[in-house]
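K.L.:
Sequence and predicted structure below; questions after.
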Amino acid sequence: METLAIPVKDAAKSLGIGRTKLYELIGGGQLQTLQIGRRRLVKTDSIRALVEKAA
């Protein structure tokens, strides 16, 4: 099964950026997240779309 969402820490690591920059991308609508309880997860398809858009 494909991973649909990953924790913020892992998303920042996979993009090679810090958590502050990641939250800027989330706030700017460039990355989509979902919240389950107190935990925020970044949707992996939005990470792929961001990388493809930058390429």
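P.N.:
Ah, there it is. Numbers count the residues shown, from 1 in each chain.

K.L.:
From here on, just use CA atoms for contacts and neighbour counts.
P.N.:
Fine.

K.L.:
show me the contacts for the residue most central in space within the chain.
P.N.:
Geometric centre of the chain, nearest residue: Val42, 3.7 Å, by Cα atoms, centre = their mean. Contacts of Val42 were listed using Cα atoms under 8 Å, 6 or more residues apart in numbering, and they are Ala5, Ile6, Pro7, Val8, Ala11, Leu31, Gln32, Thr33, Leu34.

K.L.:
Output the contacting helices and strands for the top helix by length along the chain.
P.N.:
Counting residues, the longest helix in the chain under DSSP state H turns out to be helix 44-54. Packing contacts for helix 44-54, counted by 3 or more Cα pairs under 8 Å, 6 or more residues apart in numbering; DSSP states H and E, involve no helix or strand.

K.L.:
for comparison:
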Amino acid sequence: MERLLYDPREAARLLSMSRTKVYELMASGQLLSVRIGHSRRIPADALRRFIEQHEEVTL
């Protein structure tokens, strides 16, 4: 079964950016997250959408 949620540390590693940057993206609404109790989690499909929105075509 595919993983559905990632914590900010894992998302940062997958996106090759700092955990602080992931929190900034979540706060600005650029990266969707959900709150579960006192924790934030990033859905796998939100990570995919974020990557797709930032793809660049190079020639």
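P.N.:
Great, that's in hand. Worth saying up front: this structure is predicted, and the values here are computed from it rather than measured.

K.L.:
What segments of structure 1 are helices?
P.N.:
Under DSSP H, structure 1 gives helices at 8-15, 19-27, 44-54.

K.L.:
between the ones you listed, which gets nearest to Met1 of structure 1?
P.N.:
The closest of the helices of structure 1 to Met1 of structure 1 is helix 44-54. By Cα to Cα, the value is 13.1 Å.

K.L.:
and the closest one with helix 8-15, angle?
P.N.:
For helix 44-54 of structure 1 against helix 8-15, the angle by axes from the mean of the first three to the mean of the last three Cα atoms, to 10 degrees is 30 degrees.

K.L.:
tell me the most buried of the helices of structure 1?
P.N.:
helix 8-15 (a mean of 15; mean count of other Cα atoms under 10 Å).

K.L.:
By how much does that one deviate from structure 2 on average?
P.N.:
On superposition with structure 2, the mean distance recorded for helix 8-15 of structure 1 (mean Cα distance after the TM-score superposition for structure 1) is 0.5 Å.

K.L.:
quick check: angle from that helix to helix 19-27?
P.N.:
Going by the same axes, to 10 degrees, helix 8-15 of structure 1 makes 100 degrees with helix 19-27.

K.L.:
Counting by contacts, list what helix 8-15 of structure 1 packs against.
P.N.:
Helix 8-15 of structure 1 sits against helix 19-27, strand 39-43, with contacts defined as 3+ Cα pairs under 8 Å, 6+ apart.
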